[in-house]
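S.K.: Provided below are the primary sequence and the corresponding predicted coordinates.
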Amino acid sequence: MSDRVTTVLKGGIADVRLARPDKMNALDPAMFEGIGAAIDALAERTDVRCVVLSGEGRAFCAGLDMASMQAGRSGTGRERNAQGAILPQHVTWGWRNLPMPVIAAVHGVAFGGGFQIMSGADIRIAAPNARFAIRETYWGLVPDMAGFPIWRGLVRDDVLRELTYTAREFDAAEALHHGFVTRIADDPHAAAMELARQIAARSPHAIRGAKRLCNMAHDADPLTMLQAETDEQIKVIGKPNMMEQVRANMEKRAAVFQD
């Protein structure tokens, strides 16, 4: 694993942290590689119930390291993976497509690429003083890290256009109002871990099925969604984890699930 990203697994929760605090976790080639590798490793885990994604130090992620940009993002792969994403997109799109839920805990700043990576999480909890920006046009660039296919399900079109065209900074209250942030907490990492524990206490197969349905909901036609709901229910109903969830609820104890 890259020294740019750390992952600690405990109680079914993967605590993933961007670990370049001296640079406010800015994205250089090694950071791209490290995030991509972390996502790929998690995708293979059946024992991970939930992921909490955060940044060490003063910020979640300050965006692209400008020296890296000048070098043309040297070292960031341009080959498309099975999901159709090149590496700079995979570090955002990959979180959305992990089988388990991902919660981003955001403090300091989430600018540019960091804002897009945050957006890839299922749920985003921000500190009250966090600052955000779709920053790319400030540098003469366009957002190209899978932000657009995610943002279209979060925010009004005209709001997205205004924030993208101007590249202006906005605070957590505005991010919450627009739908970029799920909620605000004084300690977003602690809040994210508590939420992750609640999710981890549910049947992992039900949660993974629910995430697949959520991922389809914005784009699929109603008939496709109706069939998908039925298909996902067939996968879990009457199965050991569903029965264990019922017994645990009735006996008022923690459930013990099969991976």
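M.R.: Received the coordinates, thanks. Remember, it's a predicted structure, so these values are computed and weren't measured experimentally.
S.K.: C-alpha from now on. contacts and neighbour counts both.
M.R.: Noted.
S.K.: surely His205 is in a helix?
M.R.: Yes - under DSSP: H, G, I helix; E, B strand; the rest coil, His205 sits within a helix.
S.K.: which residue packs closest to it, ignoring adjacent ones?
M.R.: Leaving aside its chain neighbours, His205 sits nearest to Val236 (6.8 Å; criterion: C-alpha to C-alpha, 6 or more residues apart in numbering).
S.K.: can you pull the contacts of that neighbour?
M.R.: 205-206, 242 (C-alpha atoms under 8 Å, 6 or more residues apart in numbering).
S.K.: let's bring in a second one:
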Amino acid sequence: MGYENILFEIKAGIAKLTLNRPDKLNSFTQAMHREVQDALAKVREDKSVRVFVLTGSGRGFCAGQDLSDRAVEPGAQGVDLGESVEKYYAPLVLALRELPMPVICAVNGVAAGAGANLALACDIVVAAKSACFIEAFCKLGLIPDTGGTWILPRLVGRARATGLAMLGEKLTADRAEQWGMIWKCVPDELLMTDVMAMAEHFAVAPTKGMAFTKKALQLSYGNSLQDQLKLEGEMMRELGYSHDYREGVDAFIHKRTPHFKGE
């Protein structure tokens, strides 16, 4: 599949996807959704990939849905937005959450609407100081989709999530870091340097352990403590038999650099 709306590459264990409609602040069209879906399928199929990086081109990360792609005029027949969620946005969030590897989002500019919640669905979010997050749905009479109603209260609590969702005010990257909504905020000129250094770290890390950590944290939201302890035991049992655990212990004992296979 040839890509016209995204940039995508796999190199040295790192898959990097750049939303590439800078003149439209990388807002989503159906065509871009299909390209992203195709790229994510390639990531899942390629066993060499050990970390996934998502970012945007130009001055914005993603402005959410391109409203002109499914425009509706006042008084005209509406469009089925539920279909858009079910066909595109929900599968996109689930695909990112289910990737068996760390997912890093580099927020290089404004992240609005679905773009904000897409970023927050990633495992680790690093934002440029000039970036901001806007839950713009309320200005259109909508709700925060793309997992926003689930993700936001878990990141910042009910009170802040409600304020963000109902007021649609801009939240700076600095404040997002202070609230614990993202991992960290960095100077604009250091964003991709920091993110790619992190990606290179994960590209040689024990990927299966990272994948299990990601899954365990996600399942903890619906588990009792007893269920979570049982899950931890099951995961530790499987990881204890892995090559990477044996390699990590041997490297620690002999004070050498470990060489993880990610299996």
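M.R.: Looks like it arrived, so ask away. The model shown is predicted, which means the values in this text are computed figures rather than measured ones.
S.K.: before we move on, the earlier item: make JSON lines out of the contacts of Val236 of structure 1 and add neighbour count and distance to Leu9 of structure 1.
M.R.: Shown next, in JSON lines, are the contacts of Val236 of structure 1 (neighbours: other C-alpha atoms under 10 Å; distance: C-alpha to C-alpha, whole Å):
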{"residue": "His205", "neighbour count": "22", "distance to Leu9 of structure 1": "19"}
{"residue": "Ala206", "neighbour count": "17", "distance to Leu9 of structure 1": "21"}
{"residue": "Met242", "neighbour count": "18", "distance to Leu9 of structure 1": "24"}
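S.K.: pick the one among those residues closest to Ile150 of structure 1.
M.R.: Lowest distance from Ile150 of structure 1 to these (C-alpha to C-alpha) belongs to Ala206, with 23.0 Å.
S.K.: map the closest one across to structure 2 for me.
M.R.: Under the alignment by TM-score structural alignment, Ala206 of structure 1 pairs with Gly209 in structure 2.
S.K.: for its match, give me its contacts.
M.R.: Leu239.
S.K.: recalculate using a threshold of 10 Å.
M.R.: Counting by C-alpha atoms under 10 Å, 6 or more residues apart in numbering, Gly209 of structure 2 touches 100-101, 215, 235-236, 238-240, 242, 244-245, 262-263.
S.K.: restricted to helices, list those residues.
M.R.: Mapping these onto helices (DSSP state H) picks out 215, 235-236, 238-240, 244-245.
S.K.: just the buried ones from the residues you listed, in ChimeraX syntax?
M.R.: The ChimeraX command for the buried members of these (criterion: 16 or more other C-alpha atoms under 10 Å) is given here:
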select :215,235,239,244,245
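S.K.: turn the ones in helices among the contacts of Gly209 of structure 2 into CSV, including distance to Arg154 of structure 2.
M.R.: What follows is those, written out as CSV (distance: C-alpha to C-alpha, whole Å):
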residue, distance to Arg154 of structure 2
Lys215, 16
Met235, 24
Met236, 26
Glu238, 29
Leu239, 28
Gly240, 31
Asp244, 32
Tyr245, 31
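S.K.: what's Ala59 of structure 1 aligned with over in structure 2?
M.R.: Ala59 of structure 1 maps onto Gly60 in structure 2, by TM-score structural alignment.
S.K.: if I look at its match, how far off is Arg237 of structure 2?
M.R.: 44 Å (C-alpha to C-alpha, to the nearest Å).
S.K.: who's more crowded, the two?
M.R.: Gly60 (27 against 11; other C-alpha atoms under 10 Å).
S.K.: give me every residue that touches that one.
M.R.: By C-alpha under 10 Å, 6+ apart, Gly60 of structure 2 lies in contact with 19-27, 107-112, 115, 130-132.
S.K.: 6 Å instead, please
M.R.: 25, 109-110 (C-alpha atoms under 6 Å, 6 or more residues apart in numbering).
S.K.: tally of neighbours for the closest residue to Asp122 of structure 1 other than its chain neighbours?
M.R.: Of all residues not flanking Asp122 of structure 1 in the chain, Val102 sits nearest, at 5.3 Å (C-alpha to C-alpha, 6+ apart). By other C-alpha under 10 Å, the residues close to Val102 of structure 1 number 26.
S.K.: what of the one 4 residues further on?
M.R.: Burial of Val106 of structure 1, expressed as a neighbour count using other C-alpha under 10 Å, amounts to 33.
S.K.: isn't it up against Phe60?
M.R.: Yes - contact criterion C-alpha atoms under 6 Å: Val106 of structure 1 and Phe60 qualify, at 5.4 Å.
S.K.: the helices in the stretch 101-250 of structure 2, which residues?
M.R.: In the stretch 101-250 of structure 2, the helices defined using DSSP state H, counting those that start in this stretch lie at 114-120, 148-156, 158-167, 173-178, 191-203, 207-219, 225-240, 243-253.
S.K.: the fourth one vs structure 1, mean deviation?
M.R.: Its matched residues in structure 1 lie on average 1.4 Å from helix 173-178 of structure 2 after superposition (mean C-alpha distance after the TM-score superposition for structure 1).
S.K.: list the buried residues of that helix.
M.R.: Buried, per 16+ other C-alpha under 10 Å, within helix 173-178 of structure 2: 173-174, 176-177.
S.K.: can you put those in a markdown table and add distance to Pro91 of structure 2?
M.R.: Listed next are the buried residues of helix 173-178 of structure 2 as a markdown table, based on distance: C-alpha to C-alpha, whole Å:
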| residue | distance to Pro91 of structure 2 |
| --- | --- |
| Ala173 | 27 |
| Asp174 | 30 |
| Ala176 | 26 |
| Glu177 | 27 |
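S.K.: relative to Lys235 of structure 1, how far out is the closest residue to Pro99 of structure 1 other than its chain neighbours?
M.R.: The spatially closest residue to Pro99 of structure 1, leaving aside those adjacent along the chain, is Arg208, at 5.6 Å (C-alpha to C-alpha, 6+ apart). Applying C-alpha to C-alpha, the value for Arg208 of structure 1 to Lys235 of structure 1 is 11 Å.
S.K.: perfect, that will be all.
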